[in-house]
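> Below is the sequence, then the predicted model.
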Amino acid sequence: MTTVLDGNAVAADVRDGLRESIETLADAGARPGLATVLMSDDPASETYVSMKQRDCEEVGIDGSHVELAPDAPAEDLFDTVADLNADPAVHGILVQMPVPDHVDKRRVLRAIDPAKDVDGFHPENVGRMVAGDPRFKPCTPHGIQKLLAAADVETEGADAVVVGRSDIVGKPITNLLIQKAPLGNATTTVCHSRTRDLAAKTREADIVVAAAGVPELVTGDMLKEGATVIDVGVNRVEADTEKGYELVGDVEFESAKERAGVITPVPGGVGPMTRAMLLYNTVKAASERADVPIDLP
């Protein structure tokens, strides 16, 4: 029997586990606060930010939101980030990507106080993760680790293949899987658009993380029997539906399900975990800033 991992259920467990810690911090005068910043009129970005704010309200985190016009000067964004860096009620800052072309994305990441960088993308936080001393793990890779733990997947000594080398998912999950730490110690291969014979690599893998952004790239015949398959992709493809499209992952789910021992669906797999781990990082940031010890789920 193939286990289909319910990301919504695992994410709900994480949120439930955070509530007591949030109230402990609130009692100490340090209720966690998350500020989101949007400089885009992209409907998907607007929806995603509103979902994050609803998540905050649900668990008791103080959420705040700043919207800037997409054609506003870049300095308006950097001034906003500077104000949030200086605000003691804000423990986490998230600037929703993508930003407009006239704004330097890397400068945005560097502008956020590393202690409030709950996305985990500031160079200081990336360096700490690579060194094995993470302040914040990036949300999607951390969520993947939580899913692996929920399914009792053994990573130690496992052969893992990560398909994709993005700064957001591919590189950090590779780093976390090779760390000498719980949910690490895997022998990990990174594959990408220049990889020769991708199927030959994935067929040898105990764990496949598909994060290439290519619809249904990984099919069932590319998998080892009983493999764990984590599908990070969310791709909109044309379909004969009311909306005219459907969402599919980077894995062809039906054929992969026939081979996999554990698999995540799209939607409802990795996506909910990304949002849950953002809350996790915000609570951790508040705890460290207030020097109030808490138990994190």
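It's in.
> For the rest of this, base every contact and every neighbour count on C-alpha atoms.
Will do.
> in the chain, which spans are strands?
Ranges of strands in the chain, per DSSP state E, are 3-4, 33-38, 62-67, 92-95, 159-163, 187-191, 207-210, 228-231, 235-238, 245-248, 262-263.
> The closest residue to Ala290 other than its chain neighbours: neighbouring residues, count only.
Distances taken as Cα to Cα, 6 or more residues apart in numbering place Ala30 nearest to Ala290, at 6.4 Å, with adjacent residues excluded. Counted with other Cα atoms under 10 Å, residues neighbouring Ala30 total 22.
> With Lys146 as the reference, measure out to Ala30.
According to Cα to Cα, to the nearest Å, Ala30 stands 26 Å off from Lys146.
> what's the answer for Ser193, then?
For Ser193, the distance to Lys146 - Cα to Cα - is 27 Å.
> How about Met97?
24 Å.
> putting a second one here so we can go through both:
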Amino acid sequence: MSAKIIDGKQIAADIREELTTEVAALKEKGIVPGLGVVLVGADPASQSYVTAKERACEKIGIYSDDNRLPAETSQEDLLALVNQMNNDPKINGILVQLPLPKHIDEAAVLLAIDPDKDVDGFHPMNVGKMMVGEEAFLPCTPNGILQMLMRSGVETSGAHVVVVGRSNIVGKPVANMLLQKKEGANATVTLCHTRTKDLSFHTRQADIIIAASGWPNTVTADMVKEGVVVIDVGVNRVEDASRERGYRLVGDVDFEAVKEKASMITPVPGGVGPMTITMLLYNTVVSAKRANGID
């Protein structure tokens, strides 16, 4: 029997509807959540992503301060803009789209963002707070994964979760978040990666697999047990002559084969992807509430 599909689009839509109501209530109190967005250069993927974020802000009523800068922008000028947004009370969240041009030190830019406006959850202060279980802005994709699990009724407490991938953006933070003593976590976590010996030994033990390796078919049907829950974070282009654009998008999991053994699985596209922007909006609303003393 095929797995139940975890519909990231629908879960994201549900959360955005909740946020729309919350933003409307804040506006009645004279509070308009604001997101400052910075894009340096003209990378097509980054442009598309930033445009999607801007549209999402508009739809739920968040003020978006959009700054699109030429690729030759100096690090000094970028840091000055970040500092300006740090001191702007209309801006509750700051998003500097990565990657940045090679002449700009990404770490220096992320460090310059006020941790109280770090809605991406990348500032070392927020990463440290997350690690020790203190209140902090959580990185958007990992937090979106936890929301998907909770809202799909997946029990994580006591479950064995195998995370495949050790990036600072997904693998490491989602592993840490699932270890925390809180609702929607309390899992036993094994963190694997592409250099792990006998990866299938670990994945076959998993109650939940989170695949974030960045390689197609990292997880195949022979690597999973019956009834496993699979969250596929990967987005990979593979050649496909039958498609007009010459390629199709696939995840890190062999979806067609694995869905016949899994109890639940996320598709690509339409799974984790829609949750990332949604959790950015969520963090921006939380920041606006904190700035105005609202729990």
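Ah, there it is. Since this is a predicted model, take the numbers as computed values, not measurements.
> got the strands of the first structure as JSON lines, with mean neighbour count and distance to Pro293 of the first structure columns?
Converted to JSON lines, the strands of the first structure look like this (neighbours: other Cα atoms under 10 Å; distance: least, Cα to Cα, whole Å):
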{"stretch": "strand 3-4", "mean neighbour count": "14", "distance to Pro293 of the first structure": "35"}
{"stretch": "strand 33-38", "mean neighbour count": "22", "distance to Pro293 of the first structure": "17"}
{"stretch": "strand 62-67", "mean neighbour count": "15", "distance to Pro293 of the first structure": "19"}
{"stretch": "strand 92-95", "mean neighbour count": "24", "distance to Pro293 of the first structure": "17"}
{"stretch": "strand 159-163", "mean neighbour count": "25", "distance to Pro293 of the first structure": "34"}
{"stretch": "strand 187-191", "mean neighbour count": "19", "distance to Pro293 of the first structure": "34"}
{"stretch": "strand 207-210", "mean neighbour count": "28", "distance to Pro293 of the first structure": "33"}
{"stretch": "strand 228-231", "mean neighbour count": "28", "distance to Pro293 of the first structure": "33"}
{"stretch": "strand 235-238", "mean neighbour count": "14", "distance to Pro293 of the first structure": "40"}
{"stretch": "strand 245-248", "mean neighbour count": "16", "distance to Pro293 of the first structure": "41"}
{"stretch": "strand 262-263", "mean neighbour count": "24", "distance to Pro293 of the first structure": "35"}
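> Which residues are in contact with Gly120 of the first structure?
Residues in contact with Gly120 of the first structure (Cα atoms under 8 Å, 6 or more residues apart in numbering) are Val126, Arg135, Phe136, Lys137, Pro138, Cys139.
> Could you point out the member of the residues you listed that lies closest to Val292 of the first structure?
Arg135 (15.7 Å; Cα to Cα).
> Contacts only, for the closest one.
Contacts of Arg135 of the first structure by Cα under 8 Å, 6+ apart are Ala115, Gly120, Asn125, Arg128, Met129.
> Between Met97 and Lys146 of the first structure, which has more neighbouring residues?
More crowded of Met97 of the first structure and Lys146, by other Cα under 10 Å: Lys146, with 21 against 13.
> one step back: my guess is the residue nearest to Ala290 of the first structure contacts Ala286. True?
Yes: using Cα atoms under 8 Å, Ala30 of the first structure is in contact with Ala286, at 6.7 Å.
> Include distance to Thr155 of the first structure when you put the contacts of Gly120 of the first structure into a markdown table, please.
What follows is the contacts of Gly120 of the first structure, written out as a markdown table (distance: Cα to Cα, whole Å):
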| residue | distance to Thr155 of the first structure |
| --- | --- |
| Val126 | 22 |
| Arg135 | 22 |
| Phe136 | 21 |
| Lys137 | 17 |
| Pro138 | 19 |
| Cys139 | 19 |
